[in-house]
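> Quick one, fold the following:
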Amino acid sequence: MARIFGIEIPNEKRIEASLPYIYGIGPTTAKRILEHAGVDADIRTGQLTEEQLVKIATVITSEGIIIEGDLRRERQAALKRLTSINCHRGQRHKRGLPVRGQRTKTNARTRKGKKRTVGVVGKK
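Reported below is the predicted structural model:
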């Protein structure tokens, strides 16, 4: 497996499809990176030379694309800021409810988790 910034990307796939294995790089960004690096998008990752891998890595750093640990830390800090200032979005994140205005009477099971029925205890 080829390694870029310590992340292993699959050898048998096209480089265009392998780059999105890096957190923070999607299909569109992968195309742009390969275009700037001058690497053919149809070549398999295993066939890349060391020089081409270095070119791809330098393009990622020069374009200022934030990837992996830095991006995860940045997103975590943004959520922490929202919860600390007690804004509406922060409150929703804290309670594990949908953040962007979705309905919660029905659906929203992805955020709320498995349904827990609250039953009434009958008389004995």
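> For the rest of this, base every contact and every neighbour count on C-alpha atoms.
Noted.
> Neighbours of Pro20, how many?
Pro20: 17 surrounding residues under other Cα atoms under 10 Å.
> Do I have it right that Ile25 meets Glu68?
No: counting by Cα atoms under 8 Å, Ile25 does not reach Glu68; the two are 9.1 Å apart.
> overlap in contacts of those two?
Residues touching both Ile25 and Glu68 (Cα atoms under 8 Å, 6 or more residues apart in numbering): there are none.
> who has more neighbours, the two?
Taking other Cα under 10 Å, Ile25 and Glu68 do not tie; Ile25 has more neighbours (19 against 14).
> One more sequence to fold, the one below, so I can look at both together:
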Amino acid sequence: MARIAGVNIPTNKQVHVALTYIHGIGQTTARSICDSTGVDPARRVNELSDADVLRIREHIDGNVQVEGDLRREVAVNIKRLMDLGCYRGLRHRRGLPVRGQRTHTNARTRKGPAKPIAGKKK
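Okay, the predicted model is just below:
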């Protein structure tokens, strides 16, 4: 099992798919990593040599922000918005949708399960 950026990536998948298991790497970034390191994206991870894995690991460490650093930066950005007291920060604070979605109906993922109102008629 190859370990890149602190994540065990699956060995039976193609390289460009396996790299997307790392937080912060999507399909486009995974393909660009394969191109810049000279690794064939269609090869399986278990077919890679140690040198290939090392090249991928060094490229990710040097050029892409992933996992803990990325999560920390996102958390700091959200905390900054909340401290400023701007509209987006207030929405984060209240646990409501931040990007202008309606909340009269829907938004259950963000608001949590519906709370029944006592004595409401059907």
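> What ranges does structure 1 have for its helices?
Counting by DSSP state H, the segments of structure 1 that form helices are 15-18, 27-37, 50-62, 68-84, 88-95, 109-112.
> which of those is buried the deepest?
Among those, ranked by average contacts under mean count of other Cα atoms under 10 Å, first place goes to helix 15-18 (a mean of 22).
> Check which helices and strands that one sits against.
Helices and strands touching helix 15-18 of structure 1, by 3 or more Cα pairs under 8 Å, 6 or more residues apart in numbering; DSSP states H and E, are helix 27-37.
> mean offset of the helix it packs on relative to structure 2 (after superposition)
In the superposition against structure 2, helix 27-37 of structure 1 averages 0.3 Å from its aligned positions (mean Cα distance after the TM-score superposition for structure 1).
> And that helix, how far out from the chain middle?
Distance, stretch centre to chain centre, for helix 27-37 of structure 1: 17 Å (Cα atoms, centre = their mean, to the nearest Å).
> Likewise for stretch 12-28 of structure 2?
With Cα atoms, centre = their mean, you get 11 Å for stretch 12-28 of structure 2.
> One more: stretch 74-85 of structure 1?
Centroid displacement of stretch 74-85 of structure 1 relative to its chain, using Cα atoms, centre = their mean, is 17 Å.
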